[in-house]
Every structure is written in structure tokens, then in C-alpha cells.
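Engineer: Fold the following for me, if possible:
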Amino acid sequence: MSKYVLIGSAGSGSVIIELALTRAQAPYVLEQIPYLEPGPDRERLLELNPLGQVPTLIMPNGDVLTESAAIILHLADAYPDAELTPSGNDPRRSQFLRWLLYIVGAIYPVSTFGDDPARWDLDDDNQKLFRKSLERYRLSLWKNVEEVADAPWFLGENFSAIDLYLAVMRNWRPGRSEYARHFPKLSAIADNVSDDLALAAILKRDY
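Structural biologist: The predicted model follows:
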């Protein structure tokens, strides 16, 4: 059977896609690389994805798919039983799309920008100020998600891929304990993801 090849890196956004592939019971191989380090792995990644980012997914037919939201929507179509997205006629579909793109379009980049503030040609003092500013902004962005979150999943009674994003991204800056203090509803949803033993094993390995 042909398999997906997921190129990822420990603790990165590729974990979200690994969780989705696992939930979908899709056949895949994980290739974990230090994606920012120069070398042959980095060169291969750049050939597949000009941004040099993970997740990068090589599909069974050889096509390359990047951008986590695009991968999630593909997997939802390919494996509908995984319930990664509400169906097209589900009234929650519009809110799913809204908040999925909010997370990947507004919050996710703030994490990326702060990973290596030196890239912005700032001196040490301004790098620290830049990162602190990003941290405050990220908290304000997550607050909007906390205010609309339902229970036990983000959309209420039905699981969706947004829950996987929460389970992974709460481990990023400002850290899990601080995230739980500010966003108890989102943290509870992330905890629910860990009730799936297969998903919990992946999260435990990376975090």
C-alpha cells in the first residue's frame, strides 16, 4: 500500500498533521529532521517546499502538499470517517473554517516570527523587546479563541481538527502552564485529545 511521507520536526507544527494522519488511520511514514539546520535534509526540504518549512507532505501519488490547513482539508476529504472537519452541510462548517484559518493565519505566524528574532536584523535589546511584544499579542489572539470555544470540543459535541491544533500549540510559548492559566477552556479541550492513547503517545514523545 502506498503511504504518505510526512517530513516534520520534533515539537513543530508537523505534530498536528501527524496527529491527523493517526486519527484518520492513514498509512504514513514520518521523517523527522532538524529542518532549520543546514545540510542535506534541509536541501531536500527546500526542493520540496521553497519556504523550507514543516509540515511538508509527500502524497502517495508523489505530489507535494504544504501548509497545515491545506493538508487537514485534504485528509478530511480522503478520510471522512476521521471527522477532521464538519461535513459540507453541517451548520458548524463555516465556524470551523473561520477559526481554522484564524489559528493558522493569525496565531501561527506569531510563533514563527518569534522563533528566531535575529532574522529581523535587530540588536539584542530589540530582539528581546520584539519577542515580548509578540508574546503579549499572541495572548490577545488566543483570548478570542477562548471566548468562543465550546465543550468538550471546540465546536461542541463534535471533534474537529481544531482540537488537534490546540493540543499541540498550547505547548509553545508562553508555555503550557501559562496557557492553562489564561485559557482554561482551550486547555480542557487539549486534555481531551490526550484521552486517545495513540494521540497521547505522539504528544508525550514531543512534549
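
Engineer: only C-alpha atoms for contact and neighbour calcs from this point on.
Structural biologist: Fine.

Engineer: Buried residues of stretch 60-71, list them for me.
Structural biologist: Neighbour counts over stretch 60-71 (16 or more other Cα atoms under 10 Å) mark 65-69, 71 as buried.

Engineer: which residues touch it?
Structural biologist: 2-5, 13-14, 16-17, 48-49, 54-59, 100-101, 104 (Cα atoms under 8 Å, 6 or more residues apart in numbering).

Engineer: Repeat the analysis, applying 6 Å as the threshold.
Structural biologist: The contact list for stretch 60-71 (Cα atoms under 6 Å, 6 or more residues apart in numbering) reads 2-4, 56-58.

Engineer: rewinding a little: of the buried residues of stretch 60-71, which belong to strands?
Structural biologist: Within the buried residues of stretch 60-71, residues falling in strands by DSSP state E are 65-66.

Engineer: Just name the closest of the buried residues of stretch 60-71 to Ala24, please.
Structural biologist: Ile71 (12.4 Å; Cα to Cα).

Engineer: how about this one, so we can line them up?
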Amino acid sequence: MTDQLTLFGAKGSGAVAVEAALTLIGAPYRLIEAYTWDHDDPASGDLVLAANPMRQVPALVLPGGEAITESAAILIWLAEAYPAARLAPLPGDPKRAQFLRWMSFVSSAIYSLYWVKDDPARLVPDPAGHAALTERTLERIAQCWGIMDSQVTPGSYILGDELSVLDLYVNVVSRFRPRRMRFYREAPKMAACVKRVDQDPRLAAFWKERMG
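Structural biologist: Just a heads-up that it's a prediction; the model follows:
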């Protein structure tokens, strides 16, 4: 048992949003790289099985040994466990409902689609259908960004004038295909927010190192 958090993650993955939150919080943690998509190094991806039988990152292990999976759940938990960092509207805050709404939306409507996009054979065995499935999936991701953008009223950040883990989550997921330029077109209101998070002096070097 250890007195610090253990994060199973990977450079360039959705787990980077959790790393960013931990960086802002200043909480000590141990990072175990688990590249679950690397077919040439399956042992790396298998490392996360100790914490997540789904073989997916991120997975956060608490000092007592309890594991938390699912990126949105981890980010919400961190914001609540470290309220002094002010990374989310807490229960009772008027912005709390929309915070929970959009954290869940990014997770369920957008991020979950990468399970299909990254390996179309998971749903379509015939390789002849893979290109079409990938294209339709990417279009759905872009459409969902547009739907979210039409429903939010950002300030400096998505929920207003305070950075939250929602901004970190969107910042990372919007880097995935169909990539940032498409995101900027579909979500012009949120575009300024993610650019601001890109340039946050507390995270600028971090983004370069962990997302490239």
C-alpha cells in the first residue's frame, strides 16, 4: 500500500486529461505507462489489467487500493477530492448541473466512439466495411462537438470564467481525430476555450510533452 495515487495512463491518450488535472492540483502520483493499443508491445497494455479488467486507460488507484476507471468519473472525483484547486463547480453551485451534463456527454457521446473508430473490426468483421464505418464515426464525433457548442455559453472557459476539468477533458479529446481544425469549425465557441487551456503557463510544457 502506498500513500500516493497511482495512475495507469499513456502518452497521447485520454488519460492525459487526468494527468493535467493532477498537475494543476499538485497531488503526488505515480504514472504507469500502459499503451493498450500497441499491438507490438501487448505487455505494456496488459499492465492496466491490475486496475481495470476492460484493459483501458485511464485507471486511478487510490492510496487504499480502490480503483477508479472511466475518465469522466476520475476527473469529477479529483475535482471533489481536492476542492481547493477549484477545478469544478461543487454540489450546490448553479453551474453544477451543466458541468455533470457535459462531462457525461463528452464521455458517452464522443469519447466512447473511439473504441469503434480505433478498431472497426470490433463491430464489423468484414474489412470492406471498415473505411465507411470510420468515416461515419468521425462525422458523428464532429456532429456531437457541434451539438455541444450550440448548447454552451462559454466565458473564458466552457462553464464561465473558471477553468474546470471539463476544459481539460475537451482539450484532450478534441485533439483526436477528426482533429483540432475540424473541432474549431464545428465548435467555434469552445475553440477559444481550448486554445486558452493550450496556452496556460502551468500546462504549456506538459501538453508538449504528453500530447505532442
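
Engineer: TM-score for the pair, please.
Structural biologist: After superposition, the two chains reach a TM-score (TM-score structural alignment, normalised by the length of the first structure) of 0.92; 207 aligned residues with a Cα RMSD of 1.7 Å.

Engineer: just the contacts of stretch 60-71 of the first structure now: which is nearest Arg170 of the first structure?
Structural biologist: Thr56 (21.5 Å).

Engineer: Aligned to the closest one, what sits in the second structure?
Structural biologist: Aligned against the second structure by TM-score structural alignment, Thr56 of the first structure finds its counterpart in Ala59.

Engineer: isn't that match right next to Gly9, touching?
Structural biologist: No: the pair Ala59 of the second structure / Gly9 is not scored as a contact, 7.0 Å apart, by Cα atoms under 6 Å.

Engineer: before we move on, the earlier item: now distance to Ile189 of the first structure too, for the buried residues of stretch 60-71 of the first structure, in TSV please.
Structural biologist: Putting these into TSV (distance: Cα to Cα, whole Å) gives the following:
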residue	distance to Ile189 of the first structure
Leu65	28
Thr66	26
Glu67	23
Ser68	20
Ala69	19
Ile71	22
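
Engineer: so which pair among the buried residues of stretch 60-71 of the first structure is furthest apart in space?
Structural biologist: Leu65 and Ala69 (10.3 Å).

Engineer: Output the longest helix belonging to the first structure.
Structural biologist: helix 124-148 (DSSP state H).

Engineer: tell me the SS of the counterpart of Asn89 of the first structure in the second structure?
Structural biologist: By TM-score structural alignment, Asn89 of the first structure lines up with Gly92 in the second structure. With DSSP: H, G, I helix; E, B strand; the rest coil as the basis, Gly92 of the second structure sits in coil.

Engineer: what span of the second structure lines up against the longest helix of the first structure?
Structural biologist: With TM-score structural alignment as the criterion, helix 124-148 of the first structure aligns to 127-151.

Engineer: sorry, back to before: how close does the longest helix of the first structure sit to the second structure?
Structural biologist: Helix 124-148 of the first structure, aligned to the second structure and superposed, deviates on average by 1.1 Å (mean Cα distance after the TM-score superposition for the first structure).
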